[in-house]
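Q: build me a structure from this.
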Amino acid sequence: MVASMEPTRAEIIRGVPVHCALRGCGQAMRGKQRGLYKFSRATADIDEFWSHSWHTSAWMKFFTAWYLNCGVIAAAFGMVGAAPGCILHAVGALPATVDNSFCKSQWSVLIGVTFYCLSFMFWRVRKLVFLDFLCINQEDEGLKAEAMLSIGAILKSSASMRFWCVFELASFLRSRLKEEHLSIRPNLMGPVLLIGKAGLMVLLVAWPHLLQVFAGSDEIMGSTLSLSAGLLPCFLCLVYVGRRFCCSLDTLQQQLGKFQVNDAKCYCFTVNHVDDKTGERILCDRDIMMKCIGIWFGSATDFEHLVRGHVRTTLLRELTNPFICTGKSSWPLVL
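A: Purely as a prediction, here's the structure:
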């Protein structure tokens, strides 16, 4: 049933708006918010599949999903807000806010930053995503079982995928064998870009005032000192996050280079195939996964070669691409 990639019934394929999945700073991703199943609805097309992996930082997933879904809209609102501020100051409707030779007014910066932050905080992205904690009824064992049997169909109905695990990656690859592009986005991308944006906004707001602090120096020296004082904290944060990203990239490419399906972690093994609530024996997830991979790819070995070759090569190409945030792709994944 799983390998057929067909749902038990059409209503089992469900999606939830992004703003519901991200509410409460991603509490659903951390398993701390219940009762949101009512916000999901049956659908034939899911915009993004969000895997719920307990081995990945929920905060990293939240910030990356938040940025990828709201960043462009926030930037657009920021530009729209900055333009009137600049125009109104130019025609004399708004007074000068600072007095130095480099900058006479910060209205465009202040209004633009305000619009950017408000839209980032309150814009409600309505595209549908699948997040198991929200789209699978956690209170009904029958519906949970149907959803697990239909996981292949859910992935097949998804236009893109984020935060994958081995079995879901296998399903997604199988449903898109004719696709030519695999685009990968790191979990650290959200925090890195958010820190960079925050640092830039702080610098833009503080720069004229820093210039006044260094007014005793000549203009060029004062400008250099103020720029350095504003950039240094942000630069140190970015260096720290960048180092973490490089270390995780090296670890990940090594893991994919020696990837084996048998190394995948399964919940059933952690509880010795016994339900800790009822004491009854539970099915082995690994057996189901191995049988499906055999049907889809011929053998686990063929799937491992695909991951070690195509996926690993594409990962290295994508994660070392300077245009990672703007590249187009057919099916983006976030690690």
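
Q: only C-alpha atoms from now on, for both contacts and neighbour counts.
A: Will do.

Q: check which residues of the longest helix that the chain contains are buried.
A: The single longest helix within the chain, with elements called by DSSP state H, is helix 219-257. For helix 219-257, a neighbour-count test (16 or more other C-alpha atoms under 10 Å) marks 222-223, 225-227, 230-231, 234, 238, 241, 245, 249, 253, 256-257 as buried.

Q: same check, this time on stretch 290-298
A: 290, 292, 293, 294, 296, 297.

Q: still on that earlier bit, tell me which strands and helices the longest helix of the chain is in contact with?
A: Applying 3 or more C-alpha pairs under 8 Å, 6 or more residues apart in numbering; DSSP states H and E, one finds that helix 219-257 contacts helix 189-213, helix 312-319.

Q: sequence B follows; please return its structure for comparison with A:
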Amino acid sequence: MKKRVILGVVAGVLALTSIGFGKKENIEVNVLGTTDLHGIVSKDLEKYVNEQRKKDENLILVDSGDFFDMQTPEMNSWFKKNSVIVEENGFPILRFKDGEIEGVAPIVTNMGKLKYDAVILGNHEFVSNNKSRLDTLINDFKDNNMEILSANTYKSNNENYTKPYIIKNINTKYGDLKIGILGLTIKEVGESKEWDGEKLVPTKSRELKDQDGYEGKLYMNDLVEDAKKWVPKMKKDGADIIISVVHSGEEPKKPKNPGNKIKELARETSDIDVIFAGHTHKTIDENKYTNKDGKEVIVTQGGKHSEAIAHSKLQLEKVKDGWKVIEKSSEVISFK
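A: Just a heads-up that it's a prediction; the model follows:
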């Protein structure tokens, strides 16, 4: 009789475990990332983002910078309307006129329609504007409910020029999930050029502090060193997972241009789960690296000019002290 009672109790515990206590509390997080749009938001990009939003109302959309350019008739027309021709080093160049700018740049409106959560400053945003014009551009993005980030860009008084990061709260049936998005920008925003007898050729890279229109106003720190500073603050601020969105390629293209530091960022930091890269116009489905704590970091990059988008998926499990990433992957969706 006692044996039957014990067996009955054990069976009851097993039944409860299979029904509730042993069930994994897992969710999926989808993050889409564009980069190097250079003024172009294609119909294919719009369609894909809108389709994914229907599947996941908590979808996150980010951009890794170099969104501002004249490569569409719409942007070209707007820029020329607000510009004058000036002479630099003996050559005529278009520059923004002084005073009021007429209308908001079309790229701001077009990106606003897609509801980007975070947009990172790329080098092109600096070289295509001066400090005053860039201030206005950033405010235009805010007015369209998009946050511009660059954690390693500072004012002359050592304050951050933009927000370094945001934390997005997602309500799930297992409790709130906090996703930290950290923005970083390549330190070398421009190039010095000289006339070789036929054309202007780059001679050396130029940091923001030396860029025309920004001297004495803005400067940048090394993006890897600043990531080491900001990530712990994001964790203290409650971030369960961290996505770094970076205007930088994976590794230096040449010795005089050491600013591409994605590999170093992945390997020399802690607590970054996914990195969305940019700047080099490449597509990267998924490159895997091991961080300083022996954990996996994946790197992905969505090409250029709205021709593709990176789609990262993270499987998360609810644990006692927050959330744990149990699986992550990424692929690039090409529209060509």
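
Q: TM between them?
A: Overlay of the two chains. TM-score (TM-score structural alignment, normalised by the length of the first structure): 0.26; 147 aligned residues with a C-alpha RMSD of 6.8 Å.

Q: just to revisit the earlier point, following the longest helix of the first structure, which helix or strand comes up?
A: helix 267-270 (DSSP states H and E).

Q: any idea where the helices of the second structure begin and end?
A: Going by DSSP H, the second structure shows helices at 2-16, 43-55, 73-81, 106-113, 123-127, 131-143, 223-236, 262-268.

Q: out of these, which comes closest to residue 314 of the second structure?
A: helix 43-55 (14.9 Å; C-alpha to C-alpha).

Q: go through that closest one and flag the buried ones.
A: Here helix 43-55 of the second structure shows 44, 45, 49, 52 as buried, counting by 16+ other C-alpha under 10 Å.

Q: dump the residues you listed into CSV; add distance to residue 287 of the second structure as well.
A: Listed next are the buried residues of helix 43-55 of the second structure as CSV, based on distance: C-alpha to C-alpha, whole Å:
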residue, distance to residue 287 of the second structure
44, 25
45, 23
49, 23
52, 23
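
Q: quick revisit: residue 133 of the first structure is nearest to which of the helices and strands packed on helix 219-257 of the first structure?
A: Of those, nearest to residue 133 of the first structure by C-alpha to C-alpha is helix 189-213, at 21.8 Å.

Q: list the buried ones in the closest one?
A: 189-196, 199, 201, 203-212.

Q: returning to that earlier point: pipe the helices of the second structure into CSV and attach distance to residue 302 of the second structure per row.
A: As requested, the helices of the second structure are arranged in CSV below (distance: least, C-alpha to C-alpha, whole Å):
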stretch, distance to residue 302 of the second structure
helix 2-16, 46
helix 43-55, 11
helix 73-81, 22
helix 106-113, 16
helix 123-127, 17
helix 131-143, 21
helix 223-236, 20
helix 262-268, 14
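
Q: picking that back up, make a markdown table out of the helices and strands packed on helix 219-257 of the first structure and add distance to residue 128 of the first structure.
A: Below are these laid out as a markdown table (distance: least, C-alpha to C-alpha, whole Å):
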| stretch | distance to residue 128 of the first structure |
| --- | --- |
| helix 189-213 | 20 |
| helix 312-319 | 26 |
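
Q: how close does residue 284 of the second structure get to residue 109 of the second structure?
A: Distance, residue 284 of the second structure to residue 109 of the second structure, by C-alpha to C-alpha, to the nearest Å: 28 Å.

Q: and the two? Which one has more around it.
A: For residue 284 of the second structure and residue 109, the more surrounded residue by other C-alpha atoms under 10 Å is residue 284, and the numbers stand at 18 against 15.

Q: my guess is that one contacts residue 298. True?
A: No - judged on C-alpha atoms under 8 Å, residue 284 of the second structure makes no contact with residue 298 at a distance of 10.2 Å.

Q: tell me the one of the buried residues of helix 43-55 of the second structure nearest residue 312 of the second structure?
A: residue 52 (12.0 Å).

Q: for residue 176 of the second structure, which of the helices of the second structure is the nearest?
A: Taking those one by one with C-alpha to C-alpha, helix 223-236 is closest: 14.9 Å.

Q: so which elements touch the closest one?
A: Using 3+ C-alpha pairs under 8 Å, 6+ apart: helix 223-236 of the second structure touches strand 175-185, helix 262-268.

Q: now do it and strand 175-185, the angle between them.
A: Here helix 223-236 of the second structure runs at an angle of 160 degrees relative to strand 175-185 (axes from the mean of the first three to the mean of the last three C-alpha atoms, to 10 degrees).

Q: on that earlier part again, looking at the helices of the second structure, which is nearest to residue 322 of the second structure?
A: Comparing those by C-alpha to C-alpha, helix 223-236 comes nearest, at 11.3 Å.

Q: so which bits of that closest one are buried?
A: So helix 223-236 of the second structure, judged by 16+ other C-alpha under 10 Å, has buried residues 223, 224, 226, 227, 230, 231, 234, 235.

Q: reformat the residues you listed as TSV; add distance to residue 327 of the second structure.
A: Formatted as TSV, those follow (distance: C-alpha to C-alpha, whole Å):
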residue	distance to residue 327 of the second structure
223	27
224	25
226	27
227	23
230	24
231	21
234	22
235	20
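
Q: farthest pair in those?
A: So, the buried residues of helix 223-236 of the second structure by C-alpha to C-alpha: farthest apart are 223 and 235, at 18.0 Å.

Q: before we move on, back to that, residue 30 of the second structure is nearest to which of the helices of the second structure?
A: The nearest among the helices of the second structure, by C-alpha to C-alpha, is helix 43-55 at 8.8 Å.
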